[in-house]
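In: okay, sequence plus prediction incoming.
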Amino acid sequence: MKRFAPVCNEGSTAGNALTAGEVLQDNELLNSINGRFQMGFFNTTGSNNRYLGIWINDLYRTVVWVANGDHPIINGTGMLYLSPDGTLFLRNSISQDVWSTGSQFSRGDPQACLMDSGHLVVNDTKTGKVLWQSSYQLSDTLLPHTPLGYMKLLDSMLEIQLSSWNITDVDPFPGQYFRKLDPFKRYELVTFRGSDVIYRTGPWDGNRWNGFPEMTQDLVRFVVSASESGAYYWYEPLDPSVLWRLVLKSNGTTYRYYKNDSGWVEYWKAPDESTPSYAACGPYGIYSDGSCKCCVEDLFHPKNGKDWKNRIFSGGCQRNVPLNDTDQGFVTGQIDEK
């Protein structure tokens, strides 16, 4: 199983790191060493709310992570403080804590730095132990080499998932959609609206998800891994010079983008216009050629023909002849092992 444990103090500089007792003020930035990412405070369009976030360092300043999406600093400034025990505190202008990483227990000299991966990492510089990292608390964006799934930390299992913004590019408060690795060990990616499934990729077959036959690995390598210490999905560009991102938007659609000299290019989205919503065809219904059909048309018929004429398919299909215990149903027998 791949280890996602970056060491913060390798190559750290004053511009990309905080040491114990230091503060990142509202008008200051942390920069990743490769220059791709910046971390600081920002406002969204039309808002006076202040957020701590990480963005891509270009003309678009595309935000990829937000610390306090559900607890904005209202009509004021903020500061980020690293305590001697390795805990990060986000405070408003009257020194009230609006967000923190939770209690950490550094026995050495903690340091927080913005990595070239686009993640903020807190580690103990004496032992190299990672105390916390922003990839444990994703927002709406999945960057390359970032796990999405379940990881064992100490004696508990951490679930890492994407959460949409309430309004894309405007309000980073967690929205109604989230995307996660299936918890029932089918190892597929599932998008939920609350507790309702709206899209799934189908199980992983070792190379692709079987519900996504057009998926290729010609530009990006996809990995699904599972062991006793957890299960997760991650991806990596085959050309490391190209920046990619996966975004769950506030309408429930997941987009994959890559960046070229002209800006961000949409590579694919799911679901798209050709994909029906999850379970749209109802029980015993299948989606084919742009419409719903009964799974076996000579054995099933639409449960409500009037609804189907009006393209309301959620009622599904039912058998022409109900099952009974004489001539229909499952038959017990032995497997021919030849």
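Out: In hand now; what should we look at?

In: only C-alpha atoms for contact and neighbour calcs from this point on.
Out: OK.

In: so who does the spatially most central residue of the chain touch?
Out: The residue lying closest to the centre of the chain (Cα atoms, centre = their mean) is Leu162, at 2.9 Å. By Cα atoms under 8 Å, 6 or more residues apart in numbering, the contact list for Leu162 reads 138-142, 148, 178-180, 248.

In: give me the subset of these lying in strands.
Out: Mapping these onto strands (DSSP state E) picks out 141-142, 148, 178-180, 248.

In: one more to weigh against that first structure:
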Amino acid sequence: MAFSSTGSIFLELFLVILFIPIPGSCKGADSITPSVVIEDPETIVSTGEIYRLGFFSPQNSSNRYMGIWNNVSKESVVWVANRDKPLLNDSSGAITISEDGNLVLMASNKHILWSSNVRNLSQNTSVQLLDSGNLVLRDNSNGRVAWESFRHPADAFLPTLQITDNNRTGEKVVLTSWRTLENPDYGDFSAGIQASAIPQVFIWNGSRPHWRSGPWNGLILTGVTDMYAVYLDGYRLTRDEYGTVSFTRDYYGNILMKIILKPNGSFVQTMWDEARRNWNVTWVAPIDVCDVYGACGPFGSCSLRNLPMCSCLKGYEPVNYEEWVKGNWSGGCARRSALQCDRSDSSSDKSRGDRFSMLANVKVPDFIEVTVGRKDECEGLCLRNCSCIAYSHDPGIGCMFWRDSLIDVRQYPSGGSDLYVRVAYSVLEFVFVLDEQRDLKVIIIVPVIAGLTVISISILAFWFWRTKRNGTERKRKKQAYPLDSSEMALRDDVVEVSLDELPLYSFNTLAKATDHFDTANLLGKGGFGLVYKGKLANGKEIAVKRLSRESGQGLQEFMNEVVVISKLQHRNLVSLLGCSVEREEKMLIYEFMANGSLDVLLFDPSQGILDWEKRFNIMQGIGRGLLYLHRDSRLMIIHRDLKPSNVLLDEDWSPKISDFGMARIFGGREDQANTARVVGTYGYMAPEYAMRGRFSEKTDVFSFGVIVLEIINGRRNTSFYDDDMALSLLEHAWRLWNQGNFEEFIDQRIYSPSLVAEIIRCINIGLLCVQEFPDKRPTMSTVLSMLGKEIAILPSPEQPAFTKKPTRNHLLSSSSQSHETTGSLNNVSITVIEGR
């Protein structure tokens, strides 16, 4: 009996210990009942262990909040209860069901900070966290859902959550951004559906529209071209009998997906990558400056393919021309010529009716009116109504009309809708005059063309004879490689290129060297064409850039590169060995670079890691190459397309700048220019060049600064749609710089405490190079002096281009974190940030 009694005591003690709550453990399965209290840091988890409810503290904050987050990461918060009433430095909060049946959050003094606040509940209620992320309060006396978190969302749009609008009652369900990354309080931006004639999704900054999706046509939001992609399918819009319009996304299976409305007013969609254990960004809006609501003002159209990006619709002109040319397009445009409807009855031009000018592939304007009708009926319906100033048609919507204003029009390369803008007859009159005079012009032009043709044939015959003779003489010169004796046939469109000092290769020679351009020898491809690895008969390895016949820009870049790079000799510039112009083929032959391009080594995780010593040497080498182009060559040369893919590495990891197809030569005392044709790669283009076509050596300095920051961070500028509110690498770097959190920016693969001071110095240099205004950026000679520490004390950088202006809260928080670049770094701590 004694043994039995002792065993019973030990058993009871074991059971008591077994059920003692462990900090951070689950209190129960997925539910809360009146007898259950969830105390910080306890949690409950949904049945499928997808979402968790409990307490959390935002980044860099000790305040505690009741919230729901994806179970994969506590930083992936999707809902917050007490957004504006945090537990201030208090970890004694509790979640339970009160005596009136509501779900409540209490402080340590039993004071209720937050409540579901439902009236007329029975005392028999329970709360359940669903696998959808929805927290529901059920009245068990009748089985109905009395309250749910999906009806009171925070900043996250999850599958099956509905954003709603009812014009009759004014009731809306909207998302609201956090105030800042560290503060879940209600921010400036909200997002929801607008239940007009044709519903649209909006992001508002206060009461002003910030972004608009374009109208819903039953399948997609027509102004979101990415919705044609598979991963954005599955959205659904419904309208019930009470007038409530609901927009939702069907459940997304086993894939975790969320769209967060960021504090800066952007939608960022991410999906969980289980293999890499991180969130991948799959969609962002606004995606660029043209996506911001009304970027070009009333009657203006925005297109990043144009220079400048804003233009007036046909028949309209800038309201304020001086402001327009300065890049201030907010005033928009006004009609240039009166419409037929606006003329008096006595006008002699009454017979000349209004016409329509088509603008293809656009996000149609806001303030849409709709009439059921076929496409061929829309024009007549608009013409018969004097207040109609434009129309469009969509098979899922019908005829769309506009009366007072055309605002928020943007053009896409493809997708979107066709917009027909009403214009006065006089605006298009010259087109019809040309049509009427066409027959007369043909009578005059045909004999002239015939005479010119005879003269041209005679000139071409003489030119071919001269070309053949010059080709024979050229073959005798040393610079012509005697690897193939087949005769060259130069096409007339490259005759302007001086090839006398450049070795010529035959097509057969290059075909043999590349195994007839076998894909196994393919090194890369771009807008120009394909690049192959080859080996000549003498064993020399080469890289062959072959102009694609489908390339619309290759000929101009081909000729430009031959002229520019054939004259350059520098250890940090790729050497052009020769070219080939034969069989309607154009090819450039370069020295082969054993370690490929910098972008692959930096951004491809399957590649080996570049250590800091190599990265720093690459920075210096690129800088020396640019300095040669800007200052030390015979003429100043601006590269205009400097990016990691155009930086090649030889067997010793020395960088060499390549691809001079976009380069421009300056002569005499020139140091800057304008162009009507902006070329290059977004993400590396300086703002004055991208927006106004103005370029100088400071344009290349900006691109260099972006590359420096990419080398340090290990990620692309253009793909840095992060979960921490930064929409580019520049913005991410600037935010961390102001916080003094330098080490967070450093690629953790190369991080070492002994290297921190040197790397921070390079971050400073990179930020100096990407400042918004060209006169603030250093020259390449100054940059190299900074890298070589010949300039010991570095100036503080100003705000980079393409980053949002700091808010007052940001200025206040960062003012206490100001720093001297050359000061002590002992107070810098390492902070691991995981994006929401």
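Out: Yep, that arrived. Bear in mind the structure is a predicted one, so any value in this text is a computation, not a measurement.

In: quantify their similarity with the TM-score.
Out: Scored against TM-score structural alignment, normalised by the length of the first structure, the superposed chains reach a TM-score of 0.86; 316 aligned residues with a Cα RMSD of 2.4 Å.

In: narrow the contacts of Leu162 of the first structure to just the buried residues.
Out: Among the contacts of Leu162 of the first structure, those buried by neighbour count (16 or more other Cα atoms under 10 Å) are 138-142, 148, 178-180, 248.

In: turn the residues you listed into JSON lines, including distance to Pro84 of the first structure.
Out: What follows is those, written out as JSON lines (distance: Cα to Cα, whole Å):
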{"residue": "Leu138", "distance to Pro84 of the first structure": "25"}
{"residue": "Ser139", "distance to Pro84 of the first structure": "27"}
{"residue": "Asp140", "distance to Pro84 of the first structure": "30"}
{"residue": "Thr141", "distance to Pro84 of the first structure": "30"}
{"residue": "Leu142", "distance to Pro84 of the first structure": "30"}
{"residue": "Leu148", "distance to Pro84 of the first structure": "30"}
{"residue": "Phe178", "distance to Pro84 of the first structure": "34"}
{"residue": "Arg179", "distance to Pro84 of the first structure": "35"}
{"residue": "Lys180", "distance to Pro84 of the first structure": "34"}
{"residue": "Leu248", "distance to Pro84 of the first structure": "35"}
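
In: any idea which of these is closest to Ala17 of the first structure?
Out: Nearest to Ala17 of the first structure among these is Leu138, at 20.3 Å by Cα to Cα.

In: how far away is that closest one from Ile56 of the first structure?
Out: Leu138 of the first structure sits 15 Å away from Ile56 of the first structure, going by Cα to Cα, to the nearest Å.

In: and if you look at Val296 of the first structure?
Out: If you measure Val296 of the first structure against Ile56 of the first structure using Cα to Cα, the figure is 50 Å.

In: more neighbours: which of these two?
Out: Ile56 (19 against 13; other Cα atoms under 10 Å).

In: residue in the second structure paired with the more buried one?
Out: Using TM-score structural alignment, the equivalent of Ile56 of the first structure in the second structure is Asn70.

In: next one: that match from Arg305 of the second structure, what distance?
Out: Distance from Asn70 of the second structure to Arg305 of the second structure, by Cα to Cα: 40 Å.

In: try Val442 of the second structure
Out: If you go by Cα to Cα, the gap between Val442 of the second structure and Arg305 of the second structure works out to 35 Å.

In: so those two - more neighbours on which side?
Out: Using other Cα under 10 Å as the criterion, Val442 of the second structure and Arg305 rank with Arg305 on top: 15 against 11.
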